[in-house]
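Novice: sequence unknown, structure follows:
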């Protein structure tokens, strides 16, 4: 990864931790919150989507792209709804690291399956990041056993992690497909912004279908009532993942981007202590140290 790509991902991680603080502190359901935020971001970017499609021509994008987009949107929905439910049952200092832990190894495995190479040092760094994420939720090292993770907060955090793994791998492939299809017509950076906007529509629509299918129509009204705070959080979400997608265009192996994004755990823990008055334990300090060492090794 280039230094510029690293800087983009680190800044996006700071924004990511910020909107997670907003998500944890909101008093409405996760489904309503994320419907509102994704719809706000999608609406803001719609004029750009119209310009982009008018520039390249809708027929320039192959059918397989729209299939990848659909799967990515569903994966994002799984991630967001899992995260929202997790925050109802546990502190952000517990949920946030857990939701970020598994994707590091899972995306690493996925990229190897797709043909990318990872050195043993990279795997060791990924393992340290994951271990740090698993230590962070504990109050003390005496709790370092399987039973400590048997709670609803961790369960939903794992569901969120599965969603993260899915969209991280798919989004890289979708970006590659876009660039191969229209790279001669428009620069990759413009395509990354287009994908960001179209993906928010791919998130909002599955969430809407989910709410209708589960007969939770009142959540649409709740989402409308929080539209102002959702606009702020949605803008942060858009900026966060927009920077990540931009960085993806600068590196071949998405697992490095996913690993570096875990610096957001450090930001999230600090914000949780400062803004949500959550407690800081020795385990969290050790976990943060393991994550930072893992990041250095995985990017070396």
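Specialist: Looks like it arrived, so ask away. In this text, all values refer to a predicted model and were calculated from it rather than measured experimentally.
Novice: alpha carbons only for contacts and neighbour counts from here, please
Specialist: Fine.
Novice: Please tell me how far residue 148 sits from residue 288.
Specialist: For residue 148, the distance to residue 288 (C-alpha to C-alpha, to the nearest Å) stands at 19 Å.
Novice: typo on my end, it should be residue 207
Specialist: On the measure of C-alpha to C-alpha, residue 207 and residue 288 end up 33 Å apart.
Novice: sorry, back to before: looking at residue 148 and residue 288, which is more packed in?
Specialist: residue 288 (24 against 13; other C-alpha atoms under 10 Å).
Novice: Look up which helix or strand that one falls in, please.
Specialist: Per DSSP states H and E, residue 288 falls inside helix 282-298.
Novice: And that helix, what does it pack against?
Specialist: In terms of contacts (3 or more C-alpha pairs under 8 Å, 6 or more residues apart in numbering; DSSP states H and E), helix 282-298 is packed against helix 120-135, helix 254-260, helix 263-275.
Novice: any residues touching the second one, and which ones?
Specialist: Helix 254-260 is touched from outside by 1, 6, 9-10, 103-104, 107-108, 111, 126, 129, 168-169, 172, 244, 247-248, 295, 298-299, with contacts defined as C-alpha atoms under 8 Å, 6 or more residues apart in numbering.
Novice: can you check the first one too?
Specialist: Helix 120-135 is contacted by residues 97-98, 100-102, 104-105, 141, 144, 259, 262, 283-284, 286-300 when judged by C-alpha under 8 Å, 6+ apart.
Novice: try the last one
Specialist: Residues external to helix 263-275 that are found in contact with it (C-alpha under 8 Å, 6+ apart): 10, 13-14, 16-18, 20-21, 92-93, 96-97, 100, 278-280, 288, 291-292, 295.
Novice: What's the PyMOL syntax to select whichever of these are buried?
Specialist: Provided next is the PyMOL selection string for whichever of these are buried by 16 or more other C-alpha atoms under 10 Å:
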select buried, resi 10+13+14+16+17+18+20+21+92+93+96+97+100+288+291+292+295
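Novice: re earlier: what residues does the helix holding residue 288 touch?
Specialist: Identification of contacts with helix 282-298 by C-alpha under 8 Å, 6+ apart yields 121-141, 256, 259-260, 262-263, 265-266.
Novice: now the angle between helix 120-135 and that helix, please.
Specialist: With axes from the mean of the first three to the mean of the last three C-alpha atoms, to 10 degrees defining the directions, helix 282-298 sits at 160 degrees from helix 120-135.
Novice: Take this one as well and set it beside the first:
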């Protein structure tokens, strides 16, 4: 993995933490998710004239990942309904790198070095360590854990499918643009059927939040899909989960969810994982 790709993934991680925070703090979370993804679709449509269409061979994977992304878009806000950003986000993101590494091995034949594998494990453990920050293990709500784990499985599944699809698409950015248009529209339509009144309220009062969230969402996705097409999926997934450190800062200073020693433990493990991953790349 080149330094340029590494830095791009870190930018995507910051963007991802930012739009997740908006989902957490901006009213009914499913309604906000619907508006954010709709805004992302509209912005993606503006890019259509400037990108090539993905190769038809990638369309089945494109359809599959649109469905998985849509499921993720609903598991995530429901998880936030039951738990804090500082606990839900690490569980959801921390489970993904190991699952992605296994999925990439099985479905894409990708193998990583021992150094890279140790780095991915450190990243995942460091991410998960934040789950215990700010309270006891017993304070973690079972429903929050359940939906966060379901979110993590969705993340792992769509990461592998995105990587495979982008590699078949011919146009990596074209695949990413079609993806964000498709999952955004589908998510919005389902949310509109479910939360029509709440969506009307969000669009009336928080449309700028929706546009900002949509811009951050598609920016993060497009960068990651590019990275998945040119670098090992497990390493991309592990590095992307540094977004939890950004989320930890947001949950501490913006959401006032508390600060504890586990933030330092997590930061150390994530930093060590990054260094080891870079040596193994």
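Specialist: Arrived safely. As the structure is a prediction and not an experimental result, all values here were calculated from the model.
Novice: Residue 81 of the second structure maps to what in the first structure?
Specialist: Aligning on TM-score structural alignment places residue 81 of the second structure opposite residue 88 in the first structure.
Novice: now the nearest residue to its match once chain neighbours are set aside: how far from residue 197 of the first structure?
Specialist: Nearest non-adjacent residue to residue 88 of the first structure, counting by C-alpha to C-alpha, 6 or more residues apart in numbering: residue 153, 7.4 Å away. Separation of residue 153 of the first structure from residue 197 of the first structure (C-alpha to C-alpha): 30 Å.
Novice: go on, residue 95 of the first structure?
Specialist: The separation that residue 95 of the first structure has from residue 197 of the first structure, given C-alpha to C-alpha, amounts to 27 Å.
Novice: Repeat that for residue 41 of the first structure.
Specialist: Counting by C-alpha to C-alpha - residue 41 of the first structure and residue 197 of the first structure are separated by 7 Å.
Novice: Pull up the overlap in contacts between those two.
Specialist: Counting by C-alpha under 8 Å, 6+ apart, the residues touching both residue 41 of the first structure and residue 197 are residue 238.
Novice: Among these two, which residue is more densely surrounded?
Specialist: Each of residue 41 of the first structure and residue 197 has its neighbours counted (other C-alpha under 10 Å); residue 41 has more, 27 against 23.
Novice: how about that one, secondary structure?
Specialist: Following DSSP: H, G, I helix; E, B strand; the rest coil, we place residue 41 of the first structure in the helix state.
Novice: got the contact list for it?
Specialist: Contacts for residue 41 of the first structure (C-alpha under 8 Å, 6+ apart) come out as 197, 200, 231, 234-235, 237-238.
Novice: redo that, cut-off 7 Å
Specialist: By C-alpha atoms under 7 Å, 6 or more residues apart in numbering, the contact set of residue 41 of the first structure is 200, 234-235, 238.
Novice: ok, now residue 100 of the first structure?
Specialist: 161, 262.
Novice: could you measure the aligned residue in the second structure for it against residue 259 of the second structure, distance?
Specialist: Alignment note (TM-score structural alignment): residue 100 of the first structure maps to residue 93 of the second structure. Using C-alpha to C-alpha, one gets 19 Å for the distance from residue 93 of the second structure to residue 259 of the second structure.
Novice: what's the helix or strand for the residue nearest to residue 165 of the first structure when sequence neighbours are not counted?
Specialist: Sequence neighbours aside, residue 103 is the residue nearest to residue 165 of the first structure in space, at 5.0 Å (criterion: C-alpha to C-alpha, 6+ apart). If you go by DSSP H and E, residue 103 of the first structure is part of helix 92-113.
Novice: and the angle for that helix with helix 120-135?
Specialist: Counting by the same axes, to 10 degrees, helix 92-113 of the first structure lies at 150 degrees to helix 120-135.
Novice: Now helix 92-113 of the first structure: buried residues?
Specialist: 92-108, 110-111.
Novice: quick revisit: tell me which of the helices and strands packed on helix 282-298 of the first structure lies nearest to residue 177 of the first structure.
Specialist: The closest of these to residue 177 of the first structure is helix 254-260. By C-alpha to C-alpha, the value is 14.6 Å.
Novice: which residues in the second structure does that closest one align to?
Specialist: The aligned range for helix 254-260 of the first structure is 233-239, by TM-score structural alignment.
Novice: Please apply the same query to stretch 163-176 of the first structure.
Specialist: By TM-score structural alignment, stretch 163-176 of the first structure lines up with residues 154-167 in the second structure.
Novice: neighbouring contacts of the matching stretch?
Specialist: Contacts of stretch 154-167 of the second structure (C-alpha under 7 Å, 6+ apart): 58, 61-62, 65, 68-69, 72, 96, 99-100, 103-104, 172, 175, 225, 228-229, 233.
Novice: which SS state does the closest residue in space to residue 39 of the first structure that isn't next to it in sequence fall under?
Specialist: Using C-alpha to C-alpha, 6+ apart and skipping the chain neighbours, the partner closest in space to residue 39 of the first structure is residue 204 (5.6 Å). Applying three-state DSSP to residue 204 of the first structure yields a three-state assignment of helix.
Novice: count of residues packed around the residue mapped onto residue 204 of the first structure from the second structure?
Specialist: Taking TM-score structural alignment, the alignment pairs residue 204 of the first structure with residue 184 from the second structure. As a burial measure, residue 184 of the second structure scores 28 neighbours (other C-alpha under 10 Å).
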